[in-house]
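Engineer: the following comprises the amino acid sequence and a computationally predicted model.
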Amino acid sequence: MKKPKGRAGSWFAEWDGENLPCVHKFWTEGIWPEYADKGFDDRPEWGPFIEALQEKGRAILTTSHPQDADGNWRRKSYIGIWSVSDVRVTDNKELRFTFGDLLHRF
């Protein structure tokens, strides 16, 4: 089975000729199908990442290793591709959205 191909440091992975944003399962625990990433900050990667979620309406859900000492995540495995909707950044500086249909499982 074909799996996505990511690169260290990239917030995206290539699957079937397209770069899709990757999101961490950690931020769904206890609130599925909602997603609430509390790590939103002023890094420039957020702009293209949020735009891709909004425009493509899809994301690759991943499992991750625990955060390193600098607070960075490293992917462990790819779970699947889901549709996403209602992508927004809240007043509390959280990236939030809702998962919809499972489109492909890895």
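Structural biologist: Received the coordinates, thanks. Numbers count the residues shown, from 1 in each chain.
Engineer: drop to CA atoms for contacts and neighbour counts, all remaining ones
Structural biologist: Fine.
Engineer: let me know the secondary structure of the residue nearest to the spatial centre of the chain.
Structural biologist: In the chain, the C-alpha closest to the average C-alpha coordinate belongs to Val23, at a distance of 1.7 Å (Cα atoms, centre = their mean). Judged by DSSP: H, G, I helix; E, B strand; the rest coil, the three-state class of Val23 is strand.
Engineer: give me the nearest residue to it, chain neighbours excluded.
Structural biologist: Leaving aside its sequence neighbours, Val23 sits nearest to Leu61 (Cα to Cα, 6 or more residues apart in numbering; 5.1 Å).
Engineer: ok, second structure coming up, stack it against the first:
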Amino acid sequence: MTKEARKAIGTRGSWFAKVGNEDLPCIHKHWLSGMSYHEPYCEISENKWSEYVDALRLGKAILTTDNVVGEGPQFQRSGYVAVFRVANVALSGRDLTFDLVERLEDLR
């Protein structure tokens, strides 16, 4: 019997969502190219960004689909795709990069 996909639960304005008992950072499909992620607007001096990057360095993230709703750009989450193992989290100026190295589970 196939294991049923779990549901991610997020809240409006949060950069995290809960899957089971884990609170995981959400990453935008918009910034993904193949299995490489590049977010060009990171402001590590802001607490929200610092917390987010620290969570990514723990090695897991939720890939989300989103609608672009503003400049910068700003996103409105439209769905959850899967939980991925991430590695090679790096910052260079405002550029946040990392690799998706393993798809751990699909989400519904």
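Structural biologist: Done, it's in. All values reported here derive from a predicted model rather than from experimental measurement.
Engineer: still on that earlier bit, ok, how many other residues are close to the residue nearest to Val23 of the first structure?
Structural biologist: Applying other Cα atoms under 10 Å, we find 22 other residues in the vicinity of Leu61 of the first structure.
Engineer: ranges for the strands of the first structure?
Structural biologist: Counting by DSSP state E, the first structure has strands at residues 5-6, 12-15, 18-24, 34-37, 58-65, 74-89, 95-105.
Engineer: so which of those strands comes closest to Ile50 of the first structure?
Structural biologist: With Cα to Cα as the criterion, Ile50 of the first structure lies closest to strand 74-89 of the strands of the first structure, at 7.5 Å.
Engineer: about what we covered before: contact partners for the counterpart of the residue nearest to Val23 of the first structure in the second structure?
Structural biologist: Matched to the second structure by TM-score structural alignment, Leu61 of the first structure sits across from Leu63. Taking Cα atoms under 8 Å, 6 or more residues apart in numbering, we find Leu63 of the second structure in contact with Cys26, Ile27, His28, Lys29, Tyr80, Val81, Ala82, Val83, Phe84.
Engineer: what's the spacing between Leu63 of the second structure and Ser78 of the second structure?
Structural biologist: Leu63 of the second structure sits at a distance of 11 Å from Ser78 of the second structure (criterion: Cα to Cα, to the nearest Å).
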